[in-house]
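> this is the structure alone, sequence omitted:
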């Protein structure tokens, strides 16, 4: 008997708005979650709510010049759908098309409800379900849905706001200021002087893309990041595709890249000084003579204390080497009418200033959460296997890796959610909740020193000092513990409708 599909006979008017699983977010994670659900739990009634008017998430939202992945597509792609484009480091439109193609091929689009934003979710143990408040973005109309299980695939940053520091003198500036997250479609930067503030993945993408037609692009950074070059085409993948079936070639390439990235990460963490020296040497070789690598490409932190920036085929190094772009390492004193005045006294003239200053993080799509009438603060909770929250029933969240492709963890999470749902069906349980254990010391959810992580320390949940509360940044370790670990591990508690186990 499938207890998930039983409906309250006395409330037939709720039939239309009563779901087994509600997925929030129709980006890379949400579409992948739906595919796994259809394959592994085909009798589940589900829907996907997406606040925007299109699917694709990050890859539909960001439209700035050069937008591309900073992970290879053989691991950023889904485990179940081969990436066949020869570009291993893919542009945003190609990734967006891949997500849409996946949704269309699998019949997922009929379950997607666009323009509907989740504003609040409330759990009732008595009814063993979530009541979800939904706002129609276009009209402001509000309604409610009910779901047995809530699967948050809304990412970890706000789509409505970016991190936007304020600088003195901005009102005096006569040029244009833009944010990459909200790129104007009609922005013409041909022949213009551009300053890009920032040194992360967005900045190193924007600089070479804009340098192709701008008069000059300057990357203004307060401190350097690690920047490494990688071929945009995986030659091994190409050879495998020519000699093997597409799915087998894709799987082999995926595993090759997983193992390679894990090896390089562990090497960097074990030998940070040697790794740092090697990365800087590679940058110096790419840049040639005349560039102060010690000032502009030598970070003060160890490799992978923050995410390493990837430039395919060394495009940013080439733009700098050829004089189309430059890097300035300094701090901003104030804006002037013509550009930016630095604390060193130098003035950078700019027609356009791009603030690639980072993301504003939030969790669970910013929705307010209550459990049996009590507010739930994610920051007070501990993350169970990096995908559920302590003492929060029937809720999972997709959260990817910081040192590898996001989708690797998202695929594992989706498969686990399906295992959990099927276990509950077999054992006739309506509620599943990971219960926080005494003696488990809280630790930061992420060990990154990046500004966006540090700014969000009051938003993110904690991780714990031992299993299953530790958040591994290790795909193989997660594969063993998530895919093959026991569902009923003593920490995950199960119970019937009417009481919290």
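Done, it's in. Predicted model only: the values in this text are computed from it and were never measured. Numbers count the residues shown, from 1 in each chain.
> use CA for all of it now, contacts and neighbours both
Will do.
> just want the most central residue of the chain.
Central residue of the chain (Cα atoms, centre = their mean): residue 155, 5.4 Å from the mean position.
> distance of that residue relative to residue 23?
12 Å (Cα to Cα, to the nearest Å).
> same question for the lengthiest helix in the chain: list its buried residues.
When the chain is parsed with DSSP state H, its longest helix is helix 246-270. Neighbour counts over helix 246-270 (16 or more other Cα atoms under 10 Å) mark 247, 249-254, 257-258, 262, 265, 268 as buried.
> ok, these vs residue 239, which is closest?
Relative to residue 239, the closest of the buried residues of helix 246-270 is residue 249; by Cα to Cα it sits at 8.8 Å.
> next, the contact list for the closest one, please.
237, 240-241 (Cα atoms under 8 Å, 6 or more residues apart in numbering).
> over to residue 378?
Going by Cα under 8 Å, 6+ apart, the list of residues near residue 378 reads 363, 389, 459-461.
> kindly recompute the last result at 7 Å.
Taking Cα atoms under 7 Å, 6 or more residues apart in numbering, we find residue 378 in contact with 459-461.
> repeat for residue 50
24-26, 113-117.
> and residue 371, by the same measure?
Residues in contact with residue 371 (Cα under 7 Å, 6+ apart) are 122-124.
> run the last query once more with 10 Å
121-125, 130, 391-393 (Cα atoms under 10 Å, 6 or more residues apart in numbering).
> again, but for residue 291
284, 297, 320-321, 326-327.
> use this one as the comparison:
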């Protein structure tokens, strides 16, 4: 993959020093989570110093590293956008539009001077004696080793490895004469004109990519081992069209649409638990009229799991189904037996011809960016720790993290988490506390520990294959996470920060 690395701005270069730099709050990650956290810090603590470190060469996280054709959000932007920043575009937006939105937040909050690109955090060590984190950083464009010291560490680095996608190995790949690419590492000069493409996978990436490349390719085949659920909403909510035609202020439109979309997805979440068969029927029947006549919907679009045990893929205006109707794309539901010189042979014996194979096979989860953590000289083994409300980790002082929703828009939780962390920092300030650490109470000593994600709740492949590197959850509040947005919107703003599970010193 060819990547153009822009030189670091002069302001950034001047701020890098070989001696340790101290900041009150250190934010790791300049994507949606980190920029959101920085906004709340600027708003509530204008006198506190902070820096945002990011290993990439630009802002945006996923939206910077993912550059495959058609890349877009599969969440509506009224909920994926921030609560404090109205979204003015279509409900479903392309990656470039989302980057533009983040650029506006960076400019309006004057964050550019706080962001350090090419800065990969490798280790973080806490000292109770000094009440500070020492953070080791490698500067990727120079190889320089840097050190930051901070009173509070805020991990906003996302949840997967940006440089190492999940790449299964299939029999016969070495003899395939074509090209195999992963969407996360899309070649900038890849020309698909007139090519036969096989996209392995059936999730959101495949559903986004296929309509975009079908326009130029000879044919695109989606090769899936098992189907996914799909939903085909309009590109822009009809309510947004109505409100904008009435010249309603954009911040009103944003809030109204944010509530409307939240209500819709809260209802889908409720049905997925209380009436999964009813939701399955709704999803199947909403797709049926959009598919080619005689299409085998039971074989190609009926998943093995109940609705929303994995994420529902969004195909705005049904563009994936349009590619199927026009004959530009097709679906093969089968297992891969082997790659051949000219394609892929599946379990039925059929050979699917291919000039290019796209492995839309997802990613592997990463525990806090694979940073080596230690507390008072002892390494932190996260699989032995328990989450506190999906925001902090037991026994790890002065460290919070942002992890969004799987079913709802990620950013809905960013705002809620930021509110709670700011409230906690305010409480520490008022109490004169320099340290806060989530601590199991005596009554929690025999608590049953559960996996990071209960497979009965959410069982996507990238979750199941990464459970062993992630922390646990308990069987009671506040040691649980993975709640629905409707629950957390009630719970987190009222969460008792002095119930004994957070120990202040």
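The structure has been received and is ready for your questions. Only a predicted model underlies this, so the values are computations on that prediction, with no experimental measurement involved.
> on that earlier part again, distance-wise, check the residue nearest to the centre of structure 1 relative to residue 414 of structure 1.
Per Cα to Cα, residue 155 of structure 1 is found 14 Å from residue 414 of structure 1.
> tell me where the stretch 251-400 of structure 1 has strands.
Applying DSSP state E, counting those that start in this stretch to the stretch 251-400 of structure 1 gives strands spanning 309-312, 325-329, 332-335, 339-342, 347-349, 352-355, 359-361, 368-371, 374-375, 383-384, 388-389, 395-397.
> show me what contacts the residue sitting furthest away from the middle of structure 2?
Centroid-distance maximum for structure 2: residue 349 at 37.0 Å, with Cα atoms, centre = their mean. By Cα under 10 Å, 6+ apart, the residues touching residue 349 of structure 2 are 334, 336-338.
> could you dump the residues you listed into CSV and include distance to residue 186 of structure 2 and neighbour count?
What follows is the contacts of residue 349 of structure 2, written out as CSV (distance: Cα to Cα, whole Å; neighbours: other Cα atoms under 10 Å):
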residue, distance to residue 186 of structure 2, neighbour count
334, 25, 19
336, 23, 19
337, 25, 17
338, 23, 19
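> state the pair within those that is farthest apart.
Among the contacts of residue 349 of structure 2, 334 and 338 lie farthest apart (Cα to Cα), at 11.9 Å.
> which residues are in contact with both of the two?
Contacts common to residue 334 of structure 2 and residue 338, judged by Cα under 10 Å, 6+ apart, are 345-347, 349.
> restrict these to the buried ones and give me that as a ChimeraX selection.
To isolate the buried subset of these in ChimeraX, counting by 16+ other Cα under 10 Å, use the following:
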select :345,346
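> list just the nearest of the shared contacts of residue 334 and residue 338 of structure 2 to residue 448 of structure 2.
Lowest distance from residue 448 of structure 2 to these (Cα to Cα) belongs to residue 347, with 42.1 Å.
> just checking, the residue nearest to the centre of structure 1 touches residue 361?
Yes: counting by Cα atoms under 10 Å, residue 155 of structure 1 does reach residue 361; the two are 9.0 Å apart.
> and the helices in the stretch 351-500 of structure 2?
For the stretch 351-500 of structure 2, the helices defined by DSSP state H, counting those that start in this stretch occupy 410-431, 461-464, 485-491.
> so the second one matches what in structure 1?
So that's helix 461-464 of structure 2. Counting by TM-score structural alignment, helix 461-464 of structure 2 pairs with residues 451-454 of structure 1.
> got the contact list for the matching stretch?
For stretch 451-454 of structure 1, using Cα under 10 Å, 6+ apart, the contacting residues are 157, 163, 306, 357-361, 444-448, 459-460.
> sorry, back to before: which of the contacts of residue 371 of structure 1 does structure 2 keep?
With both residues aligned by TM-score structural alignment, their matches' Cα atoms under 10 Å, the contacts of the contacts of residue 371 of structure 1 that structure 2 also has are 121-125, 130, 391-393.
> please flag which of the contacts of residue 50 of structure 1 sit within strands.
Under the assignment DSSP state E, the contacts of residue 50 of structure 1 contribute 24, 113-114, 116-117 to strands.
> for the longest strand belonging to structure 2, buried residues please.
Longest among the strand segments of structure 2 by residue count, using DSSP E, is strand 145-155. Buried residues in strand 145-155 of structure 2, counted by 16+ other Cα under 10 Å: 146-155.
> fine, thanks again, bye for now.
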